[in-house]
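1. this one's sequence-less:
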């Protein structure tokens, strides 16, 4: 073994020897933070309910702001609020002090994050906002701080000890602030009656969107689709298709029980008829009916539709409700547009 390989092996052995202590410390960090969250939950009072009610009643934004690690936590809280139905933005305090405070308007809620409750930039902002009809809320570890005294609503996480060995790096306190922000966002979401469908509108991208967006959200309802009956004159069918807003030259053939018999494709008619000069204007639609497309239920997901289209080359799927009634068409083109949106 070369001297370099020997040195690496010795270093690796020494490193592995220290792993049990590192693992024990990692577990201790998580357990101490979990214990701290229990104390925050016990300390929580009606202030969070009052703040939630005010946010539900106001037409404005929740403007979240903090400095340093609190700023990063604030961005996450703001994002969670926005994704669960509450209009929210995050605001950098330094930018706010140099013009961006204009983003805060009458009726907004200014939510400040400061463990000490003495962050100078936030104190300056609060002094300026006192001149406006803005509710000032604070997440802090000191309910007797100057920011707490100036705020209308205080969410107190209490005097938590950082789990950092030096007691300096924001760890326990930022975890507590983030958990409190989650609690606020979710009680508002539930009181608002925010549904899975609402959630899908705000999360159209990636696997989350594919699992939440339903076929009924993408399909073309039967009321917007050209529909004909067996025995209809071919010329009349072509007129109906041409007058349709957008069904890609396809009409649906239904029987008297509103069951789908098949499709009529204007391009197929044109080819089979041999062009306009040979077109039989007295012909009926029946010989030109194509087999019905594969079906899919309206509560199926985008992922389900992708799988079905992957198994066939058809341009559309027949959409049915739970009573097996035909209620619309899902086109491959509409699905592709949705898939492109999911990738962005």
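-> That came through, no problem. Predicted model only: the values in this text are computed from it and were never measured.
2. from now on I want contacts and neighbour counts done on CA atoms only, so please keep to that.
-> Noted.
3. residues in contact with residue 113?
-> Residues in contact with residue 113 (Cα atoms under 8 Å, 6 or more residues apart in numbering) are 64-67, 70-71, 74, 138-140, 177.
4. residue 55 now?
-> Going by Cα under 8 Å, 6+ apart, residue 55 touches 62, 109, 188.
5. so the second one touches residue 133, yeah?
-> To tie it back to what came earlier, the one meant is residue 109. No - counting by Cα atoms under 8 Å, residue 133 is not a contact partner of residue 109; they are 9.3 Å apart.
6. show me the contacts of residue 55 that map onto helices.
-> Here DSSP state H is the test, and those give residue 188 as lying in helices.
7. would you map the strands across the stretch 1-150 of the chain?
-> Secondary structure of the stretch 1-150 of the chain (DSSP state E, counting those that start in this stretch): strands at 62-66, 88-90, 109-113, 135-140.
8. here's the one I want to compare it with:
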């Protein structure tokens, strides 16, 4: 491929981005009373928002439905072609229909308009032609027309589908804000995602418990503490009294500082003389994200989990949080 051909490809790519960016920018002027009415219809909906379309618009419908559903507005996609072959039964009188068609004359959509109206279901139309059949028959029409497609042939839906997608996002975000939808709500609908892990995972789910907790009695010597740390591989050990209450912690960092001093005998030094007292602890049920902040604020790599009576019930370190994807 010649340099001239390369340059032409660059120009075509830049032109497509420019045209689609302009198409989206023009949508800002279309956020009007009809947009607000569409939002109100969906906010008052007691069922679900049924998003329907054909072809490339159908693909955009699927994404809009998914975005609505994940941001607090129950929604699903129905293929317009399948609607007249049984799938219309998915629509109930409690729903709202959001129909997409750039021309507003898509046969499969126009065919089911009377059936939607018979159900008494509000119909929100998103088209590129305000004078089209779909636009005229809709309860509310949102104009997503574009000056031209980015396709040089003016045939393939490009700028028009981008505009429709952006308007769908605008609806979803406006509804999200109106519903008071929070980050925690989002996490609950995305429990497998990184945000869900950060916001919903608790330290109980990842902490070491039972015999896996490194612990020594306060009567132990330093060498006994080092053996426990080596065995449990958390880079620290808790120091507890006879009732299992935490008295302190001894960490790899404490050991390095002792070696730098060079003035202790590991076989005879009582652990209570070299442990860190008043160490950071966390209660069961703390969110893992809160544990991360606590450890970062205290500049520590390990955390002991204690009950209301300061008895040791668990332990974790930064590696546990990293493995759980809490960052």
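-> Great, that's in hand. Quantities reported herein were computed from a predicted structural model and do not represent experimental measurements.
9. now do the SS call for residue 204 of structure 1.
-> coil (DSSP: H, G, I helix; E, B strand; the rest coil).
10. do residue 150 of structure 2 as well
-> Secondary structure, three-state DSSP: residue 150 of structure 2 is coil.
11. alignment lookup: it to structure 1.
-> Aligned against structure 1 by TM-score structural alignment, residue 150 of structure 2 finds its counterpart in residue 163.
12. would you confirm that its match contacts residue 31?
-> No - the criterion here is Cα under 8 Å, and residue 163 of structure 1 misses it with residue 31 at 9.9 Å.
13. more neighbours: the two, which one.
-> residue 163 (20 against 13; other Cα atoms under 10 Å).
14. got a list of what that one touches?
-> For residue 163 of structure 1, the contacting residues are 29, 32-33, 171-172, by Cα under 8 Å, 6+ apart.
15. ok, so of the residues you listed, who is nearest residue 291 of structure 1?
-> Lowest distance from residue 291 of structure 1 to those (Cα to Cα) belongs to residue 33, with 62.2 Å.
16. who's in contact with the residue nearest to the closest one when sequence neighbours are not counted?
-> In space, and not counting its chain neighbours, residue 33 of structure 1 is closest to residue 172: 5.5 Å by Cα to Cα, 6 or more residues apart in numbering. If a contact means Cα under 8 Å, 6+ apart, then residue 172 of structure 1 has 33, 36, 160-163 as its contacts.
17. let me have the contacts of residue 55 of structure 1 in CSV, adding distance to residue 267 of structure 1 and neighbour count as columns.
-> Below are the contacts of residue 55 of structure 1 laid out as CSV (distance: Cα to Cα, whole Å; neighbours: other Cα atoms under 10 Å):
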residue, distance to residue 267 of structure 1, neighbour count
62, 54, 25
109, 58, 24
188, 53, 23
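18. look up how far residue 248 of structure 2 lies from the closest residue to residue 318 of structure 2 other than its chain neighbours.
-> Leaving out its chain neighbours, the residue that sits closest to residue 318 of structure 2 by Cα to Cα, 6+ apart is residue 301, at 5.4 Å. Here the criterion is Cα to Cα, to the nearest Å. By it, residue 301 of structure 2 lies 15 Å from residue 248 of structure 2.
19. show me which of the two is the more surrounded one.
-> residue 248 (22 against 18).
20. helix, strand, or coil at the more buried one?
-> Put simply, residue 248 of structure 2 is strand when judged by three-state DSSP.
21. pretty sure it contacts residue 241?
-> No - taking contacts as Cα under 8 Å, residue 248 of structure 2 lies outside contact range of residue 241: 9.6 Å.
22. can you lay out the strands of the stretch 1-150 of structure 1 as TSV showing distance to residue 219 of structure 1?
-> Output for those, formatted as TSV (distance: least, Cα to Cα, whole Å):
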stretch	distance to residue 219 of structure 1
strand 62-66	35
strand 88-90	31
strand 109-113	39
strand 135-140	43
